[in-house]
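using only what follows, build the 3D model:
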Amino acid sequence: MTASKEESSKIVVFDALATEPCVYTITFDYKTLGQLQADFIGKKLNGKGNVLEVRGMAGNAVDEEIHQAVIAGLAKFPGIKVVGSVRGNWTQTIAQKEVGGVLPTLPEIDAVATQGGDGWGVYQAFKSAGRPAPTIVMGNRQDELKLWDDLTAQPGGYDTFSVSSAPGIASVAFWVAQQVLAGKHAPNEMIMPLLTIEGKDLKAWLASTPQGGVATPVYSQQYAVDLIDANAAGRPVPPPVPPSGG
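Reported below is the predicted structural model:
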């Protein structure tokens, strides 16, 4: 968004990078996304097991940041081995195809690290290969949350979590632009918390996510103010809260 006078332009960019002095960027900490997965998998497997990594698009900075964090995090668990890596391109059908193609060459897989949006496809690949479903980190898409909910209802349940960026960042960018144009001081770079969904909140998030959609909080003007203030002060931003009833 820009002000009416070119000399006083104010531009807000969300979930992307920009360096001009007039630009305010709002993005997610993708390094944390990788770290959260590595910590969860390491503890879930008690520090020992085989992991398959499903990455995003080659040459993308977000993919590389998540990948490096996953590898560094898993390195803390010497008994865990990354035995395979494929490019799912953040797309269910591609993830299913690529994982299905590599599975015959892999040993038993205990967990799958993903980058968001490919958990459903990964599961379908294991199912088609007649192999037991490992622990798959989900990525907040409705089909992934529904799959997780269905698996949880089966005997023995299914223990995982879901993490990704949230589409609602667009509305945060709108409110940040409104605040900046109203004269509020804001840092040029602001980090938003990722949306992490745990099992106890799964049904609430699933109920609030439309079919084919991606889970996202409803961000208010006040949230944008809190985001600006927290980033300016260098303190943590409160995480998104589950939908009503969560």
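
could you use CA atoms for every contact and neighbour count after this?
Fine.

measure stretch 54-69 end to end?
13 Å (C-alpha to C-alpha, to the nearest Å).

got it, and stretch 54-61?
End-to-end for stretch 54-61, by C-alpha to C-alpha: 15 Å.

and if you look at stretch 101-113?
End-to-end span of stretch 101-113 (C-alpha to C-alpha): 17 Å.

separation between Phe14 and Arg87?
Here the criterion is C-alpha to C-alpha. By it, Phe14 lies 25 Å from Arg87.

repeat for Ser162
Taken as C-alpha to C-alpha, the span from Ser162 to Arg87 is 19 Å.

more neighbours: which of those two?
When Ser162 and Arg87 are compared for neighbours, Ser162 comes out ahead with 24 against 19, by other C-alpha atoms under 10 Å.

now for the closest residue to Val23 other than its chain neighbours, how many residues are close by?
In space, and not counting its chain neighbours, Val23 is closest to Ile11: 4.7 Å by C-alpha to C-alpha, 6 or more residues apart in numbering. When neighbours are counted by other C-alpha under 10 Å, Ile11 registers 21.

could you do Asp143 as well?
Using other C-alpha under 10 Å, the number of residues around Asp143 comes to 24.

Asp150 too?
Around Asp150 there are 12 residues (other C-alpha under 10 Å).

which SS class is it?
At Asp150 the chain is in helix, as set by DSSP: H, G, I helix; E, B strand; the rest coil.

in this protein, which spans are strands?
For the chain, the strands defined by DSSP state E cover 11-14, 23-28, 48-55, 79-87, 111-113, 135-136, 162-164, 189-192, 195-197.

please identify the buried residues of the fourth one?
Think strand 79-87. Within strand 79-87, the residues that qualify as buried by neighbour count (16 or more other C-alpha atoms under 10 Å) are 80-82, 84-87.

now that strand and strand 48-55, what's the angle there?
20 degrees (axes from the mean of the first three to the mean of the last three C-alpha atoms, to 10 degrees).

hang on, the earlier thing: just put the strands of the chain in CSV and tack on distance to Ala224.
Shown next, in CSV, are these (distance: least, C-alpha to C-alpha, whole Å):
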stretch, distance to Ala224
strand 11-14, 13
strand 23-28, 10
strand 48-55, 31
strand 79-87, 34
strand 111-113, 31
strand 135-136, 32
strand 162-164, 19
strand 189-192, 10
strand 195-197, 16
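
next, the structure of the following sequence, for comparison with the previous one:
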Amino acid sequence: MDRPDWAPKDVDIEKASAARLYDFFLGGSYNFEVDRELGRKVAAVAPGVYDFTRLNRAFLRRAVAYLCDQGVDQFLDIGSGIPTAGNVHEIAQKANPDARVVYVDNEPVAVAHSDLLLEGNPNAVAIEADLRDPDSILGHEKTRQMLDFGRPIALLTVAVYHFIPDSDEPLALAARYRSALPSGSYLALSHVTMDAMGEQVRQLIDLYRDSQNPVTARSKAEFTAMFDGFDLVEPGVVFTPQWRPESPEDVGPHPEESAVYAAVGRKP
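Just a heads-up that it's a prediction; the model follows:
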């Protein structure tokens, strides 16, 4: 497979990645044929995947806007993916030009393009690191320079934990990040589930098994457990289009077809 000029030298172009698949489903161009091939297979058995990703992205935008309204001006976005319209720093810095953002992803393509996008922006940086290594993120020089851990921080882990298998102890990871956040901080999460659209999600999981990022779906109770130590803000745990929609039309007649739970919590 030919390597595009824009692809970092250390990126694996032989195996599909979650970040590049997400970019493909959102209509982006920073993906490889191996990603597009798998993306087409996924869409053939789970045509709702385009809505899954679109509605999840819309939840992220609404969550960031809500957090800005609460006075939050620091954001740690882990699993940020490949830059696309409506990035966290664009929303946050429109509300507050001094808002600071740290993007984190373990996909070299995502980090490389984030670096390009952020050139000339002194209040936003990107680092290459993995959610499963909290110390490498929380203790990173760029993180410490950009974020003040003495003031509230919004931790965004949107559509990420379903790539963390049970063997990597997701609840312990969530607790480690919670312990690092000061009082008044927020956590925004979304996570794929088989509680709805079960057959499509099952087939999606089967196809993702051979990618760099296999998927583990979780129930509403398992998802809610990730907010231990946080007070859920209204409307609590819901499907992505139900979380503070801008209009009833945004919810539609079957919000459960998003197949993704979403919620935001505040640390007391």
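
TM between them?
Here the superposed chains carry a TM-score of 0.40, computed using TM-score structural alignment, normalised by the length of the first structure; 165 aligned residues with a C-alpha RMSD of 6.0 Å.

re the thing from before, right, so of the strands of the first structure, which gets closest to Ala38 of the first structure?
Closest approach to Ala38 of the first structure among the strands of the first structure is made by strand 111-113 (7.7 Å; C-alpha to C-alpha).

so what does the closest one touch, helix or strand wise?
Packing partners of strand 111-113 of the first structure (3 or more C-alpha pairs under 8 Å, 6 or more residues apart in numbering; DSSP states H and E): helix 30-44, strand 48-55, strand 135-136.

tell me what the shortest one is packed against?
Right, the one you point to is strand 135-136 of the first structure. Applying 3+ C-alpha pairs under 8 Å, 6+ apart, we find strand 135-136 of the first structure packed against strand 111-113, helix 119-128.

helices along the stretch 51-200 of the second structure, start to end?
Per DSSP state H, counting those that start in this stretch, the stretch 51-200 of the second structure carries helices over the ranges 88-95, 108-117, 134-138, 141-146, 170-180, 198-208.

would TSV of those with distance to Leu189 of the second structure be doable?
Shown next, in TSV, are those (distance: least, C-alpha to C-alpha, whole Å):
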stretch	distance to Leu189 of the second structure
helix 88-95	14
helix 108-117	20
helix 134-138	16
helix 141-146	20
helix 170-180	11
helix 198-208	19
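
out of the ones you listed, which gets nearest to Ala65 of the second structure?
Nearest to Ala65 of the second structure, of all the helices of the stretch 51-200 of the second structure, is helix 88-95, at 6.7 Å by C-alpha to C-alpha.

nearest to Ala170 of the first structure among the buried residues of strand 79-87 of the first structure?
Ala170 of the first structure has its nearest neighbour among those in Arg87, at 26.9 Å by C-alpha to C-alpha.

state the distance from the closest one to Asp226 of the first structure.
37 Å.

Glu53 of the first structure: what's it in contact with?
Under the criterion of C-alpha atoms under 8 Å, 6 or more residues apart in numbering, the contact partners of Glu53 of the first structure comprise 82, 84-86, 112-114.

with distance to Asp143 of the first structure added, can I get those residues in a markdown table?
Shown next, in a markdown table, are the contacts of Glu53 of the first structure (distance: C-alpha to C-alpha, whole Å):
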| residue | distance to Asp143 of the first structure |
| --- | --- |
| Val82 | 26 |
| Gly84 | 24 |
| Ser85 | 23 |
| Val86 | 21 |
| Val112 | 17 |
| Ala113 | 17 |
| Thr114 | 15 |
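
closest one of these to Phe174 of the first structure?
Set against Phe174 of the first structure, the nearest of the contacts of Glu53 of the first structure by C-alpha to C-alpha is Thr114 (29.5 Å).

chain neighbours aside, what residue packs nearest to Leu138 of the second structure?
Arg144 is the one closest to Leu138 of the second structure (C-alpha to C-alpha, 6+ apart), at 7.3 Å.

isn't His67 of the first structure right next to Arg55, touching?
Yes - contact criterion C-alpha atoms under 8 Å: His67 of the first structure and Arg55 qualify, at 7.1 Å.

mind listing what's buried in the helix or strand hosting Glu37 of the second structure?
Following DSSP states H and E, one finds Glu37 of the second structure within helix 33-45. Buried positions in helix 33-45 of the second structure, judged by neighbour count with 16+ other C-alpha under 10 Å: 34-36, 38-39, 41-43, 45.

state the distance from Leu151 of the first structure to Glu144 of the first structure.
10 Å.

neighbour count for these two, which is higher?
Neighbour count, other C-alpha under 10 Å: between Leu151 of the first structure and Glu144, Glu144 has more, with 26 against 15.

residues contacting the residue nearest to the more buried one when sequence neighbours are not counted?
Excluding the flanking residues, the one nearest Glu144 of the first structure by C-alpha to C-alpha, 6+ apart is Trp120, at 5.1 Å. By C-alpha under 8 Å, 6+ apart, the contact set of Trp120 of the first structure is 92, 138, 143-144, 147.

related to what we said a few turns ago, surely the residue nearest to Val23 of the first structure touches Ala177?
Yes - using C-alpha under 8 Å, Ile11 of the first structure is in contact with Ala177, at 7.5 Å.

Leu74 of the first structure touches Ile80, doesn't it?
Yes - counting by C-alpha under 8 Å, Leu74 of the first structure touches Ile80, with 6.8 Å between them.

find residues that contact each of these two.
Common contacts of Leu74 of the first structure and Ile80 (C-alpha under 8 Å, 6+ apart): Gly42.

can you get me a residue count around Arg57 of the second structure?
Neighbourhood size, Arg57 of the second structure [other C-alpha under 10 Å]: 21.

which SS class is the closest residue to Gly39 of the second structure other than its chain neighbours?
Spatially, and ignoring its direct neighbours in sequence, Gly39 of the second structure is nearest to Leu21 (6.2 Å; C-alpha to C-alpha, 6+ apart). Under three-state DSSP, the three-state class of Leu21 of the second structure is helix.
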